[in-house]
Structures are given as structure tokens and as C-alpha cells.
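*Asks:* Task: produce atomic coordinates for the following.
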Amino acid sequence: MPQPHLATRILVGASRFTGRWVVRALLLAAGLLLAVTAGFAAYAVLMLPDVEPWHTTRLRGEFTEFDAPGMDFAGYQAREARLFEEMAEAVAAMPRDAAYFAGSRYDPNGLGRRLAGGQPYNRTTRRTPAGPLKGAALLIHGLSDGPYSMQNLGDVLLAQGFEVTILRLPGHGTLPSAMVHMEYDDWVAAMTIAARDISSRLPKDLPFYLAGYSTGGSLAMTYALDRITPGADPSLRTPTRVLLFSAAIELTPAAALTPILDLFARLPVQAFEKVNWQSIGPEYDPYKFVSFPVNASRQVYKATRKLQRQLLEAEQAGRLGQLPSVVAFQSAVDSTTGANGVSTTVFGRLKGAQHRLVLFDVNRHAKYDIVRQPSPGTLVTSVVDGYANGTRQHTLLLVTNRSRETEEVEVREYAPGRRDPVVTTPGLSWPLHLVSVGHVSVPFPPKDPLYGYEEGSGANGIPSIGSWRVRGEEGAIVLPLGALGRIRANPFWLVLQQQVEMLAAADTTH
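*Replies:* The predicted model follows:
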């Protein structure tokens, strides 16, 4: 019978043809990945500055997820204290006369150390209110910075009667090299220890706030979603509110390449040590690493991918209505994590006036039209339009210019089912020459001693980093000029402060 024989031959031929193309596609993909990895390795080896001892010295006392079983919060702090002793010994062994050491955060006479004034803001801290206890808050910092970034929020909540715990995430606050070895699961384990301690001590009728900045925001949302998942650990309390500041919700597609970028760093070749790093810079900031390893991007990518899966699963299961109040403070321009993650991926799913998005618009004064990117305005317009077409069902507070002819701002509050906003004037204006707020600026007031930009900001006779006005030709200084032009504090911090105070007062009034 020739027909079946012919059909069989056709099927076999088609199968071989398909198989060859699959193999070719896989080889092409492997070749592209190898080319990307080799290209990054060449860039790191040839273009990045040399690594210094704080890029290569590994501290063995850092907490990991494997240390968590049986460890309580006091044990975590005790281990942290030993870690900082180990770091002090490592720093003491570094050559003091080396050019890289002078002026660094590790130099006792350096600008950063004098600006910090010996404050313990690289460590986990806990503060209790002077008066009656009215609540508790767990605050989680972002990637490459430290507990200092949550200090101003902590001050606000402490004044409202909250016990304030600011957690140092593993891999932070010591040497940049710690970020090469940290893991996402280490962060989750540390957060769980702190949350369990608070849950066990806080009276059930008092509010529990969980707040996170950048990567800390991703961790806070993951914790909240875990609490509404069937089989959740009953020893961990559900937050009354989740506060997000420039939260890392989603990253660019390029972040998917981070698992392979530092492949060459695994080879026993000293020159390839630099392949661990996306950027290497002078460590002048006492509370934030300037150098940034590939592993840091890898771990935050894990965090955001897990969070996105959780959001989708909770939405499909109809559980998002069980989430506690989510309150987010977000710049319309965010070059680190993007604004769309918070404004759409999270708040596009949330329903109810208890969920509040405070969005800091760009400076819409007409004089900046020629230099201002149009995309942030498009994002803001799409969010506002959601109240006209009924697709937005959360509260929105938009901080924006009163008109295109003034730099005074107003707060427009939109609510579910209400097309027209309620407008208030906080008495604030855009500072001179400022076009936007940004990712790193949201949780810091204009007079912050480290990052404030206002005249007189600083401490111990040292001007704040945020007030530096260094200008010159590209290549004249060791930092990119763009890094010095980036806004480090929030001109509309007062709006943020008043929102937190209002919510805390509402939650603690019985």
C-alpha cells in the first residue's frame, strides 16, 4: 500500500526537519547567551575600576536562612553584633595609606564617617515610645542601602506611639562584598524572625504596620500575600497596613539575564573577580553601597518574580479582597524599578478606598516642556482617567502643579466612584530647577542630614551628600555626573508625613 508508506515517510521527514530547527534554535540561543556573558565579562575586566579589599573580603558571620531555625530576634541581633565585630577586624587589617581608603566610609577621618557621627544606622534597631504603646511597626530598607533609609519614617511612627523595629537585611551595612553572597531567602528568613517577635508581643487590639522601601517593599507585599494564603503560619500576624516607598514590584526584561552575567566570575582567575560587579565606585556614603554586584540584581529579580506570581495567584483565587490596606508613595519617574509596577501591577488590581496610592507627578511647569520626558505624564494621565471610566477602584492622591504657570503644588484626591477630585493645597512648591522626584528620594525629607538638598543640610560641620553641587567635565571626577544631579530627598515629604500621621491616628484612636 504506497499511500501509508508515503505518509510515514512524510511524517518522518517532517519530524527530522522540525528536530533540526529545534536544535538550531537551541544552539543559536546558547550562542547568544554566551556572547552576552562574554561581552559583559570583557566590559567588567576592561572598563571597571580595580576591586578593593571590601569587594573581596568575605565576612563569615553573616546570617543566612540556614541559621534561622530556633533563632529569635534577640539571637539575630546578637549574631549581627558579632558580624560587626568581625567587620571591624577586617577593616583594621586594610592598608590605611592606600588611596582608596582615605575618605571612604571605613576611614575614621573620612567625610562619610564624620557625617554619620557614629550613629548605629547600619544595624537593626528597635525604639519604644516614651508614652503608652499604641502599635508596632516593622520597617525594611532597600537594596544596597541600610536601616538609615527608614529612620525618618520611624521617627514619624515613634511620635505616634508605635514601637519601631528597623531591620538590617543580610548582605547590607557591612562590606559591599556581602552582597555578592546574599540570597533572597536570607532576607525572608530575617524578616520572618522580626515579624514573629512582634506578633508574639503586640496586643491583638493594637495595629501592626509593615513598611518597605524599594526591595523592602517587595518583601513587605510578599509577607502580606503569604498571610492570606491557605495554610499560612498562624504565629505570624497579618499587618494592619502595608506601607510602600518606591517599591520594587517589577524590573525590566533585561533583569532576566542576571543569572548568567557573572558566569566567568566562577573561574579561578583573579582578573575575573570584577565580573561579579555591575559597577564599582568609591564607598563614600556611610549608609549606602556605591558598588553594585550582579548578584544584587539577581536576588531582587527573584523577589519581584515571586511577588508577581503571588499577585496573579491571589487575583485568580479571589483572595485580593482579604489584603490589608496597602498605602504606597511613588514617584511618576523611577529609573530604578519603574513606576508602572506600583501604579498598575499592584494598584490596578486593588479595590477599595482603604488602598491609597500617593503619586508624585513631574514638574509640569511649561518652562520644562523642552527637556521633560513625556512618558511620566502619560502614566499619570492613564491612572487619572481610570476614575472617569471606572477601572480604578482605589484612592489616589496626586501631588502635581496647580497649573502650568506655577511651581506651587496641590494634592488632588480621587476616590472610587468619584470622577472629580477633592483638592487641597499643602503650601509646597517645586525647588528651583527640579523636574521630578525619584526612586531614591521618596523616604527622605529636604533637610535630611545625609541626603537633604536644602541649604544648611548636613551634620557635624559636613554638608549633606544631597546638597553637593559638583559640576565639571565628564571624567574629571570619580563619579558619573548624573549621580550628583539625581535628587536624593523628597520636596513633598510633608505630604507623606501627614498621610502616615493621619492613618496612624485613625488606627490608634479607640
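*Asks:* When you work out contacts or count neighbours from here on, use the C-alpha atoms and nothing else.
*Replies:* OK.
*Asks:* Tell me who's in contact with the one residue sitting closest to the centre of the chain.
*Replies:* Note on the chain: the residue nearest the mean C-alpha position is residue 214, at 1.6 Å, using CA atoms, centre = their mean. Residues in contact with residue 214 (CA atoms under 8 Å, 6 or more residues apart in numbering) are 141, 142, 143, 244, 245, 246, 247, 248, 337, 439.
*Asks:* Count the neighbours of residue 494 for me.
*Replies:* By other CA atoms under 10 Å, 15 other residues sit near residue 494.
*Asks:* OK, contacts around it?
*Replies:* With contact set as CA under 8 Å, 6+ apart, residue 494 has these partners: residue 445.
*Asks:* So it: helix, strand or coil?
*Replies:* Three-state call for residue 494 (DSSP: H, G, I helix; E, B strand; the rest coil): helix.
*Asks:* Now do the helices in the stretch 101-250 of the chain.
*Replies:* Using DSSP state H, counting those that start in this stretch, the helices of the stretch 101-250 of the chain run over 111-116, 151-159, 178-181, 184-201, 215-227.
*Asks:* got the buried residues for the second one?
*Replies:* Of the residues in helix 151-159, those buried by neighbour count under the rule 16 or more other CA atoms under 10 Å are 151, 152, 153, 154, 156, 157, 158.
*Asks:* quick check, nearest of the contacts of residue 214 to residue 294?
*Replies:* residue 143 (12.2 Å; CA to CA).
*Asks:* Tell me who's in contact with that closest one.
*Replies:* 214, 215, 216, 296, 300.
*Asks:* so which of the residues you listed is the most crowded?
*Replies:* Counting neighbours by other CA under 10 Å, residue 216 leads these with 28 neighbours.
*Asks:* which residues touch the residue lying closest to residue 149 once chain neighbours are set aside?
*Replies:* Leaving aside its sequence neighbours, residue 149 sits nearest to residue 141 (CA to CA, 6 or more residues apart in numbering; 6.1 Å). Residue 141 sits next to 147-150, 166-169, 212-216 when contact means CA under 8 Å, 6+ apart.
*Asks:* Residue 277 too?
*Replies:* 44, 262, 291, 292, 293, 294.
*Asks:* my guess is the third one contacts residue 281, does it?
*Replies:* Yes - counting by CA atoms under 8 Å, a contact exists between residue 291 and residue 281, whose distance comes to 5.1 Å.
*Asks:* Please report how far residue 44 lies from residue 294.
*Replies:* Here residue 44 is placed at a distance of 11 Å from residue 294 (CA to CA, to the nearest Å).
*Asks:* Pull up the overlap in contacts between these two.
*Replies:* With CA under 8 Å, 6+ apart, residue 44 and residue 294 have common neighbours 277, 278.
*Asks:* ok, back up a step: return the subset of the contacts of residue 277 lying in strands.
*Replies:* Secondary structure from DSSP state E places 292, 293 of those in strands.
*Asks:* circling back to that earlier point, if we only consider the buried residues of helix 151-159, which is nearest to residue 485?
*Replies:* Using CA to CA, the buried residues of helix 151-159 come closest to residue 485 at residue 152, 22.6 Å.
*Asks:* one more to put side by side:
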Amino acid sequence: MSFAEHVQQSRQRLERDKYHSEAMGIGRSEAIDAVMPFEMGSEHQRIGVLLIHGLSDSPFTFRDIAAALARRGIRSRSILLSGHGSRAEDSLKVRAGNWRRQVRAQIADLQKQCDKVWVGGYSMGAVLATLEGLDLPSIAGLILWAPAWRCRSNMVWTSRLLFPFRKWHSVRPERDFARYSSFSINAIHQYYHLTLQVKRQLNTCQHFRCPVYIVVSEADATINSQFVLQQFLRLRQPNSRLVWYGQEELSEAGVLSRPGYLPEQRIRAIAHTAVTFSPANSHYGKQGNYRNCLAYVEDTTAFNRCLQDPDPWFSEYGLAVEGRYPARLTFNPYFEEMMADLGEFISDH
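*Replies:* You can find the predicted model right below:
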């Protein structure tokens, strides 16, 4: 379907199925608008970027990035994958093949209107972007935020065993209008199928066919960031770049290193959930109305201390701050630098 049809169909589905509670902090219609597919930039701009969100997420993932691209004369669209944006129960029936067909249809639609089309994705969305970027010669380049080519959790490969017997990997209170907090076994199982596909493509690939821009954190608790780094170094070309947030500076060609530990900003490490959002984001930003304390959801005392800390520290799952209960970081302290660099990178290629 066309992008206009995709927007219309998504609106109808969300109006019918979107879960909402007062704990989300905004009205239901606002919550629906926040997760809708969207386009930013002028129709006269000839460079386009298709943006694909991750597992359990929504197009809200790319609101800040799309606005920054538009200011630099780059048009972008962010799509809503089936089973997302509404209620976690809808992930019980999604299929990876449908996601791939959605992505390919929207690439084709954007290519009708732009001279060059880049494909960008976050986490699982970056896997979908990679599959198309390695397969379609018409794609101008790839932009990958925390690409989930390989996951840290054993739950991904064990999902193939659990899939016939269990519905849920985790069930948590749904307090965030922009993404699900609960994960179904089926959704993880479908993501697992995508990792098998991208593994085959990466293994048979000699080098990236098009320019690739990757942003990844060494401390990422969701994906295997070392695997991403290894694949980049193996497949890189002179026109590819990896932005690395880590403890030590990397001196490899094509790698731009930035410290992940920023004590002056009370940041212990840059989390998987942080890379696409501006510190000024009204929901996930430094003064945003949502604080990710899900690491302590089983401990009421710790959970409340994390939520109520007037001067919170931010970190990644599993990385402690002595005497504190750090929230999971949900904004990128290098957002402006990243977007300035990315805008030049796209324009130069």
C-alpha cells in the first residue's frame, strides 16, 4: 500500500485497539497521535529516509531525529509495524514476513517521490533495514541505531522452544504510551527469525554495498555491541562510519568514539533505549514526564526510590551507581552532535 494508505489504516487500527490508562499521563487521542506513522520535511526535498522502529516500539522513536533531518533539508517517513502501537496483546499474532513486506512496500513508495532513499532503523528495525540494504541495490544508504543483529539474551533463541507452550516472556504494567513494556514469546520468536536471515546475509557479504552509518553503545544491555563493531570492521568501506559510545576511545578507521560515562550529567552509561532521543524530548528527555525504572519493578521500594529521586542518575541495566537506583537512560547526550554529523554524512553521499 502507499504511505497515505498506511497512515489511514494505522489510524483506524489505533482508534479501535489502542490501550490507554491514566498512568500514561496524556489523553487517549494524544497517545494515538504520538505513535502514528508520520512524515516530516517538504515534498520538494529529493533525499528521503524511511525510518523503522524496534520491537515493542512505535514511530515516536524517530520524532526527534525526523525533525532534525527536516531542518537539514532531508525528508523522512516513519512507519508503524503491524502489531505495534496499540496493545501488547496484538504482538501475539504478528509475523516477521509481514514486517518485511511492509518495509519493502514503503521503500518503493518513497522511491517514487525521491531521487535518493536511505533506510534507517532502531534495534529490530535496524535488522529490517539491514536486510533490505543488503538486498536492494536501489537503496542509497543505511542508518542503524543499536542494530540488533545479535541479542544478548538467551531468550531469543529459546523462544523457538517456548513458542508453542507460552504466550508471554514478561508482563509488566503498561505506563508508557510510546511502547509496550510487556513482551510476548511470539514477538521475540519473530525477531529471532529476522536474526537468522541477517546472519546469513552478513556471513555471505564481503563488504557493505552502500554507505552505512551506525550508532551503538558499548554498554548496551539488549544487543551484542561487540558483534556490531566486529561486523562493521569486517564489512566497512571508506564511506561508512560507526559512532561508538564507550569507556575507551577506539582508533579504528571509520569509528568515531565518544565517552559513555558522563558524571557531570549523572550518566553512568548510555543505554540501548537512549540513542534516538534528544535530551529535550518532552517524554523521554532529561526533564521528560517518563522515567524508566522497570529494572526495579519487582521491588516496590527500589522502584519508588528510582521514580522519586529528585536528582536521578541514569545508566543501563546491570550497571549500578553506589547508593542510588539509577533509571535506564532514555535520551542521547550527544544527540545534537550525532545529527549534525549524520546530516553531513547523508549530504556527502
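*Asks:* Residue 254 of structure 1 versus residue 29 of structure 1, what's the distance?
*Replies:* 15 Å.
*Asks:* Please apply the same query to residue 12 of structure 1.
*Replies:* 39 Å.
*Asks:* Just want to know which of the two has more residues nearby.
*Replies:* Using other CA under 10 Å as the criterion, residue 12 of structure 1 and residue 254 rank with residue 12 on top: 12 against 7.
*Asks:* downstream neighbour of whichever strand or helix holds that one in the secondary structure list?
*Replies:* Applying DSSP states H and E as the criterion places residue 12 of structure 1 in helix 2-47. Going down the chain from helix 2-47 of structure 1, the next helix or strand is helix 53-56, by DSSP H and E.
*Asks:* That next one corresponds to what range in structure 2?
*Replies:* The aligned range for helix 53-56 of structure 1 in structure 2 is empty, by TM-score structural alignment.
*Asks:* Could you give the separation of that helix from the chain centroid?
*Replies:* Helix 53-56 of structure 1 has its C-alpha centroid displaced from the chain centroid by 24 Å (CA atoms, centre = their mean, to the nearest Å).
*Asks:* moving C-terminal of it, what's the next helix or strand?
*Replies:* helix 73-92.
*Asks:* could you check the angle helix 184-201 makes with that following helix?
*Replies:* 140 degrees (axes from the mean of the first three to the mean of the last three CA atoms, to 10 degrees).
*Asks:* Need the contacts of residue 277 of structure 1 in CSV (columns: neighbour count).
*Replies:* Putting those into CSV (neighbours: other CA atoms under 10 Å) gives the following:
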residue, neighbour count
44, 23
262, 25
291, 18
292, 21
293, 23
294, 21
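*Asks:* any chance of the contacts of residue 277 of structure 1 in CSV, plus distance to residue 222 of structure 1?
*Replies:* Listed next are those as CSV, based on distance: CA to CA, whole Å:
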residue, distance to residue 222 of structure 1
44, 33
262, 27
291, 27
292, 24
293, 24
294, 23
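*Asks:* So which of the contacts of residue 277 of structure 1 is the closest to residue 503 of structure 1?
*Replies:* Checking these against residue 503 of structure 1 by CA to CA gives residue 292 as the nearest, at 35.8 Å.
*Asks:* Map the closest one across to structure 2 for me.
*Replies:* Counting by TM-score structural alignment, the partner of residue 292 of structure 1 is residue 183.
*Asks:* returning to what we had before: and which of the buried residues of helix 151-159 of structure 1 is nearest residue 286 of structure 1?
*Replies:* Once CA to CA is applied, the member of the buried residues of helix 151-159 of structure 1 that ends up nearest residue 286 of structure 1 is residue 151, at 14.2 Å.
*Asks:* before we move on, the earlier item: alignment lookup: the residue nearest to the centre of structure 1 to structure 2.
*Replies:* In structure 2, residue 214 of structure 1 lands on residue 123 (TM-score structural alignment).
*Asks:* Kindly report the same for residue 177 of structure 1.
*Replies:* Checking TM-score structural alignment: residue 177 of structure 1 goes with residue 89.
*Asks:* same deal with residue 73 of structure 1?
*Replies:* Aligned by TM-score structural alignment, residue 73 of structure 1 pairs with residue 3 of structure 2.
*Asks:* If you tally nearby residues, what's the number for its match?
*Replies:* So residue 3 of structure 2, with other CA under 10 Å, has 20 neighbours.
*Asks:* quick one: it from residue 56 of structure 2, how far?
*Replies:* On the measure of CA to CA, residue 3 of structure 2 and residue 56 of structure 2 end up 21 Å apart.
*Asks:* again with residue 67 of structure 2
*Replies:* The value you get for residue 67 of structure 2 to residue 56 of structure 2, if CA to CA is used, is 22 Å.
*Asks:* same check, this time on residue 117 of structure 2
*Replies:* With CA to CA as the criterion, residue 117 of structure 2 and residue 56 of structure 2 are 25 Å apart.
*Asks:* Could you do residue 277 of structure 2 as well?
*Replies:* 16 Å.
*Asks:* Do I have it right that residue 212 of structure 2 meets residue 141?
*Replies:* Yes - at 5.8 Å, residue 212 of structure 2 and residue 141 qualify as touching, with contact defined as CA under 8 Å.
*Asks:* which residues in the stretch 201-349 of structure 2 form helices?
*Replies:* 225-235, 300-308, 335-348.
*Asks:* Ok, which of the helices of the stretch 101-250 of structure 1 comes nearest residue 124 of structure 1?
*Replies:* That would be, of these and by CA to CA, helix 184-201, which comes in at 10.0 Å.
*Asks:* Just name whatever secondary elements the closest one is in contact with.
*Replies:* Secondary-structure packing of helix 184-201 of structure 1 (3 or more CA pairs under 8 Å, 6 or more residues apart in numbering; DSSP states H and E): helix 73-92, strand 135-140, helix 294-316.
*Asks:* Quickly compare the ones you listed and say which is most buried.
*Replies:* Most buried of these, by mean neighbour count (mean count of other CA atoms under 10 Å): strand 135-140, with a mean of 27.
*Asks:* Read off where it ends up in structure 2.
*Replies:* Under TM-score structural alignment, the match for strand 135-140 of structure 1 is residues 47-52.
*Asks:* what does the matching stretch contact?
*Replies:* 59, 62, 74-81, 103, 106-107, 110-111, 114-122, 125-126, 128-129.
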